[in-house]
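1. Provided below for reference: sequence and predicted model.
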Amino acid sequence: MNFYITYGTFGFLQQIQNKHEDRELLIFAGEGQAIILEETESATIFQQPNEYLVLSRLGHLSESDFQVLITIPTSEDHKYQLEKQLEMYQPELDDNSEYHSYRLLKSTHQNVYKVLLGFTSREAYEDYKKSSAFRNNLSLEATKPLAGAATVHTPYIEQYFYPSDDLSEE
């Protein structure tokens, strides 16, 4: 499964979504920018996407969910170990009714992994961050030993994206 991410203004991304109604394109609003996602077996319609392979997937992505996109960099030396550590983590969506989706993504062009988490709200995510599952598997502290920080230019980042429903009504 392939996963594509493109950033831009909400209006521009909405034009792409409207032009390709036959595709499942999901838009979310972030701080200063919006994001559009496509998960597909086929080629993307995006012109210059960030491309990823889906290594793990649970749940259904929904435009009505709050999304967290965690960027976890690594080095060539640590890539295999980090990937195995991340693949071992399989969240229990059934144990938390506010946790809706999970994707582990591997960049096709860089030594970077992304984790996309879907929750009912930011508060639900903040509660999840307090769990041992998050601390032991996805936190900066859990991934830092395999980050190869001295040679990596991309830092560990958490980006927050909100449902775009409110924006489309303006």
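-> Yep, that arrived.

2. make it CA atoms for all contacts and neighbour counts henceforth
-> OK.

3. Spit out the contact partners of the residue sitting nearest the centre point of the chain.
-> In the chain, the residue lying closest to the centroid (Cα atoms, centre = their mean) is Leu116, at 2.6 Å. Leu116 makes contact with 67-70, 101-105, according to Cα atoms under 8 Å, 6 or more residues apart in numbering.

4. and it, that's in a helix?
-> No - going by DSSP: H, G, I helix; E, B strand; the rest coil, the assignment for Leu116 is strand, not a helix.

5. Leu53: what's it in contact with?
-> Here Leu53 is in contact with 1-3, 105-108 (criterion: Cα under 8 Å, 6+ apart).

6. which one of the contacts of Leu116 sits closest to Arg135?
-> If you rank those by distance to Arg135 using Cα to Cα, Ile70 comes first, at 13.3 Å.

7. by contact count, what packs against the helix or strand hosting the closest one?
-> Using DSSP states H and E, the element containing Ile70 is strand 66-73. Where contact means 3 or more Cα pairs under 8 Å, 6 or more residues apart in numbering; DSSP states H and E, strand 66-73 is packed against strand 112-119, strand 157-163.

8. Included below, for side-by-side comparison, is a second structure:
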Amino acid sequence: MNAYMTNGTLDFLKKLPAKHPDVTFYFMKEGTSTLVYYEGKGKNIFASGRAYEIVTENGTLREDGFVVMNNIPVADEGKATFEDKFKQRQQSVENMKGFQAFRLLRPNKGNTYVVMTQWASEDDYENWKNSDQFKQAHKDGADTKPPAYFLDQPFVTNYHMIEVD
């Protein structure tokens, strides 16, 4: 299964469901930036979008909630190790209050993976970040430099799901 996303203006992007009625689009907003995401097996319908393979997933995406995307540039020689760490890690996040969905997305082009989680609310995400489960899941990265297979500093983008008319 693949995942696709693109950014643009809300006025332009909200025309997509009418053009592609068979696709379930998820609309997200961060400040003035709008992002549209969908999953499928076919060709990318976005002219200037990003395409990913879904490596691992849990939960069901919803049209409401809060989305956190950790963008992690990984060197080619480190991709297998990076993916294995996620596959072996016990995903205690799934048991947290407000958890909705998790996706590990491998880029079809480039080296930046996306680790996406969706929460019922921003407060639920903050509660996860302050939990013992979060500390346990991230203990290997605490107070150390990023692994050698990270090409650059990871960065996080947060979005609020929005409904479009």
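-> Thanks, I have it. Bear in mind that the values here come from a model prediction, so they are computed numbers and not experimental data.

9. Superposed, what's their TM-score?
-> Here the TM-score for the pair of chains, by TM-score structural alignment, normalised by the length of structure 2, is 0.86; 164 aligned residues with a Cα RMSD of 2.4 Å.

10. residue contacts, Lys106 of structure 1?
-> Here Lys106 of structure 1 is in contact with 52-55, 112-114 (Cα under 8 Å, 6+ apart).

11. Would you map the helices across structure 2?
-> 10-13, 16-19, 79-88, 122-129, 132-137 (DSSP state H).

12. So which of those helices is the most surrounded?
-> helix 122-129 (a mean of 16; mean count of other Cα atoms under 10 Å).

13. Quick check: closest non-adjacent residue to Tyr52 of structure 1.
-> Spatial nearest neighbour of Tyr52 of structure 1, excluding adjacent residues (Cα to Cα, 6 or more residues apart in numbering): Ser107 at 4.4 Å.

14. residues contacting that neighbour?
-> With Cα under 8 Å, 6+ apart, Ser107 of structure 1 has these contacts: 50-53, 113-114.

15. Make TSV out of those and add distance to Leu26 of structure 1.
-> Shown next, in TSV, are the contacts of Ser107 of structure 1 (distance: Cα to Cα, whole Å):
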residue	distance to Leu26 of structure 1
Asn50	15
Glu51	15
Tyr52	16
Leu53	17
Tyr113	20
Lys114	17
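
16. coming back round to it: buried ones from the contacts of Lys106 of structure 1, can you make that a ChimeraX selection?
-> The buried residues among the contacts of Lys106 of structure 1 can be selected in ChimeraX (16 or more other Cα atoms under 10 Å) with this line:
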select :52,53,54,112,113,114
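
17. Format the contacts of Lys106 of structure 1 as CSV; extra columns: distance to Asp166 of structure 1.
-> Shown next, in CSV, are the contacts of Lys106 of structure 1 (distance: Cα to Cα, whole Å):
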residue, distance to Asp166 of structure 1
Tyr52, 29
Leu53, 31
Val54, 29
Leu55, 32
Val112, 32
Tyr113, 30
Lys114, 26
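
18. quick check, nearest of the contacts of Lys106 of structure 1 to Gln33 of structure 1?
-> Lys114 (18.1 Å).
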